[in-house]
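[1] sequence first, predicted model second:
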Amino acid sequence: MLTGFVTDVGRKLAERWAGAVVLPGLLFTCALAAGMTLRQDHWSDVELLRHRLTGLSSGSGSTRTAVLLLGALAASFAAGLLADALSGPYERALLGSWPWPLGGAADALTGRRGRIWRERDEACRRARDEGEDGVRVGELEVRRNQVALVPPQCPTWTGDRLRAPAVRIRLEYRLELADAWPRLWLVLPDSTRTPLAEARQRLDETLRLGGWAVLYLLLGAVWWPSAAAGACAALVAWRRGRERADVYAELVESAIDVHLPELSERFDEETRSVRASLGPALTERFRKGAGPRRL
């Protein structure tokens, strides 16, 4: 029974590894081989590419074929590792954590988004104060929330969307999400954990696609069709990143709203409902005097 379980887990891991690393890596290896062969001067010369491939395969024995296949697999695996490494910088770019040369642009974009948000938030306040109907107020709130759910602090929409749960939880419950989340995760049922884990996995896959986009864009310096493919991949990754970040952030905030009473009961037997005063008490207990941490 245990052997079957281990075999099943190994098979699933192998399938995930093949789908996430090997197959995209093989595709990039083919693009790399084509780009290094054709270059910019002969970017569409299919006959030249066929001639080079024929030269590699002609007269090759089984040993040479095996070496070529192993080399292609090794290159694919290396490309997959590099794409994973580049997904980190892509994530920081998507979230608005830009390096210092772009600090001025980040501040300018953050300021612009903040001004737009404040103008639309003020319009919402005026509409409520003047007693306008709920439909009109709802339309104004939708326009404001298209910028951000909370006052913008990032140059990108995705960055503010992922920080919104921590801000909204702090305002609603006076609870620091970074301190409460590891404890809450331990008491979450599988019906909540599974959607959260799947949403985070889909977001990570999108970030990995951004890493592949960077690789294709870099190859474009040698073979321009690769740059076109990289630009398309970057656009898809950006769009999917927004959508999947929205889903993940909504699930995180929903998990707090639904399961915070259960967490409070674990630390305060007399508590049966969430009070605003409970947040600071739980936060101080979770921090253990160490002060705030980044989420």
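    That came in fine, so what should we check first?
[2] contacts and neighbour counts: CA atoms only from here.
    OK.
[3] and residue 106, how far is that from residue 121?
    From residue 106 over to residue 121 the distance is 22 Å, taken as C-alpha to C-alpha, to the nearest Å.
[4] which of the helices or strands spans the most centrally placed residue in the chain?
    The chain has residue 203 as the residue nearest its centroid, 3.9 Å off, counting by C-alpha atoms, centre = their mean. Using DSSP states H and E, residue 203 sits within helix 190-219.
[5] and the comparison structure, right after this:
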Amino acid sequence: MLSTIFGKTADLLDKRFLVGLLLPSLGFITAVGALVVTAGSWAAVRELARTVPNPERWLIVASAAAAVLLFAVLIGTQVDRLVGWWEGYWRPHWLRKPGIWVEQRRYGRLDDDDTSDSTRILREFPSSTNDFLPTRLGNALLAAENYSRERYGLDSVLFWPRQYLLLPDAVRTIVDDGRRAIDQFVVVATLSAVTAVIAAAMGMNGQLGGAVWIPSALGAALLSFLTYRSAVSAAIAFGDLVRSVYDLHRRDLLNALGVASPQTPDEERRLWTALGQYLFRGATDTGDETLIRYLPSSKAE
């Protein structure tokens, strides 16, 4: 899936790390900390803050800041897993069935003869209902992943890392920003959902009153829902970028591999299929190695 072949952790000194990981982590720890203190005693915290000497106070502040930073770094290393979970790659497979049924129903309400609906079908769903995932995010990203294979015979899982390295800097920046938006929304959606669960669990356990845990849980759940919907919108836009990359730059990839361009759509599909098999295991299962014609060295450079 695109999330596993494309994802990467933001640099600690990059402001995108601050916005996408550090600030959500700070918000999460602050919210959970507030719930824990509310379940205990704010008065005790105020008394502790008043009585602790300045050196120890600054040590506590520095330790808390380090803990938030460490938590943000750890979340950053798990972004791909989080995106995969929201995509619906759940185990065991039977957990996916209710969500897939919902997605199939949503797909069935669209009319492919209607221009608007046909555009949504292209951007939001894989071409085969048998491939559906149980979430909107998963289907939008899978539709983008499958596009190159269905249109050109080009396996995106195998070729995307190679294609990405050849992109012009301006294009790569746009693609990076599109992918990063998905990651940022997924992080906020995940931490908000966990906050909602913690608030509800503390309330049902009698640690918090209904006036505290109910609005806290509902507010966090609403934020999770809204940011997940934003992640879906970002995934649809990112899918358009991925399709455009293959439409515009796949011949650059052939040239970089030193392979002559095909002359017909059918020949192109067969070429990409053969080239993918050849790169993956050194041979094809159709005998189409003859389609892989090398360019003269001067043209391939």
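    Cool, the structure landed. Just so we're clear, the structure is a prediction, and the values are computed from it rather than from any experiment.
[6] and the TM-score between these chains?
    For this chain pair, the superposition-based TM-score is 0.73 by TM-score structural alignment, normalised by the length of structure 1; 259 aligned residues with a C-alpha RMSD of 3.3 Å.
[7] about what we covered before: for the helix holding residue 203 of structure 1, the distance to its chain's centre please.
    Per C-alpha atoms, centre = their mean, to the nearest Å, the displacement of helix 190-219 of structure 1 from the mean C-alpha position of its chain is 5 Å.
[8] that one vs structure 2, average offset?
    Comparing helix 190-219 of structure 1 with its match in structure 2 after superposition yields a mean distance of 1.6 Å (mean C-alpha distance after the TM-score superposition for structure 1).
[9] please point out which parts of that helix sit buried.
    Within helix 190-219 of structure 1, the residues scored as buried using 16 or more other C-alpha atoms under 10 Å are 192-193, 196, 199-200, 202-217, 219.
[10] what residue of structure 1 matches up with residue 55 of structure 2?
    In structure 1, residue 55 of structure 2 lines up with residue 63, judged by TM-score structural alignment.
[11] check residue 247 of structure 2 too.
    Matched to structure 1 by TM-score structural alignment, residue 247 of structure 2 sits across from residue 257.
[12] neighbours of its match, just the number please.
    For residue 257 of structure 1, the neighbour count with other C-alpha atoms under 10 Å is 14.
[13] distance check, it against residue 165 of structure 1.
    Taking C-alpha to C-alpha, one finds residue 257 of structure 1 at 10 Å from residue 165 of structure 1.
[14] and residue 37 of structure 1, which of the three is it?
    helix (DSSP: H, G, I helix; E, B strand; the rest coil).
[15] so the nearest residue to it once chain neighbours are set aside, which of the three states?
    Nearest non-adjacent residue to residue 37 of structure 1, counting by C-alpha to C-alpha, 6 or more residues apart in numbering: residue 49, 6.8 Å away. Three-state call for residue 49 of structure 1 (three-state DSSP): helix.
[16] looking at it, residue 49 of structure 1 is touching residue 33, isn't it?
    No - between residue 49 of structure 1 and residue 33 there is no contact under C-alpha atoms under 8 Å: 9.2 Å.
[17] quick one: map residue 177 of structure 2 onto structure 1.
    For residue 177 of structure 2, the aligned position in structure 1 is residue 198, judged by TM-score structural alignment.
[18] any idea what residue 87 of structure 2 aligns with in structure 1?
    Using TM-score structural alignment, residue 87 of structure 2 lines up with residue 95 in structure 1.
[19] surely that match meets residue 154?
    Yes - the criterion here is C-alpha under 8 Å, and residue 95 of structure 1 meets it with residue 154 at 7.4 Å.
[20] what touches both of the two?
    Applying C-alpha atoms under 8 Å, 6 or more residues apart in numbering, one finds that residue 95 of structure 1 and residue 154 are jointly contacted by residue 160.
[21] the helix or strand hosting residue 16 of structure 2 against structure 1, how far on average?
    Per DSSP H and E, residue 16 of structure 2 falls inside helix 15-17. Compared with structure 1 after the fit, helix 15-17 of structure 2 shows a mean deviation of 4.2 Å (mean C-alpha distance after the TM-score superposition for structure 1).
[22] that helix: which residues count as buried?
    Taking 16+ other C-alpha under 10 Å as the criterion, helix 15-17 of structure 2 shows 16-17 as buried.
[23] over to stretch 251-268 of structure 2?
    Judged by neighbour count using 16+ other C-alpha under 10 Å, the buried positions of stretch 251-268 of structure 2 are 251-256, 258-262, 268.
[24] in TSV, list those along with secondary structure and distance to residue 234 of structure 2.
    Shown next, in TSV, are the buried residues of stretch 251-268 of structure 2 (DSSP: H, G, I helix; E, B strand; the rest coil; distance: C-alpha to C-alpha, whole Å):
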residue	secondary structure	distance to residue 234 of structure 2
251	helix	27
252	helix	27
253	helix	26
254	helix	29
255	helix	31
256	helix	30
258	coil	35
259	strand	34
260	coil	35
261	coil	33
262	coil	34
268	helix	30
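[25] quick one: map residue 144 of structure 2 onto structure 1.
    Aligned by TM-score structural alignment, residue 144 of structure 2 pairs with residue 165 of structure 1.
[26] wait, that match touches residue 248, no?
    No - taking contacts as C-alpha under 8 Å, residue 165 of structure 1 lies outside contact range of residue 248: 10.0 Å.
[27] and the residue located most distally from the centre of structure 1, how far from residue 65 of structure 1?
    Distance to the chain centre peaks in structure 1 at residue 59, reaching 47.0 Å (criterion: C-alpha atoms, centre = their mean). Distance, residue 59 of structure 1 to residue 65 of structure 1, using C-alpha to C-alpha: 10 Å.
[28] cool, and residue 265 of structure 1?
    In this view, residue 265 of structure 1 and residue 65 of structure 1 are 64 Å apart by C-alpha to C-alpha.
[29] so where do the helices sit in structure 1?
    2-17, 23-38, 46-57, 62-95, 103-129, 134-147, 157-173, 177-187, 190-219, 224-267, 278-287 (DSSP state H).
[30] how much space between residue 13 of structure 2 and residue 113 of structure 2?
    According to C-alpha to C-alpha, residue 13 of structure 2 stands 49 Å off from residue 113 of structure 2.
[31] wait, what's in contact with residue 11 of structure 2?
    residue 17.
[32] residue 195 of structure 2 reaches residue 220, doesn't it?
    Yes - counting by C-alpha under 8 Å, residue 195 of structure 2 touches residue 220, with 6.2 Å between them.
[33] contacting residues for residue 26 of structure 1?
    With C-alpha under 8 Å, 6+ apart, residue 26 of structure 1 has these contacts: 72-73, 75-76.
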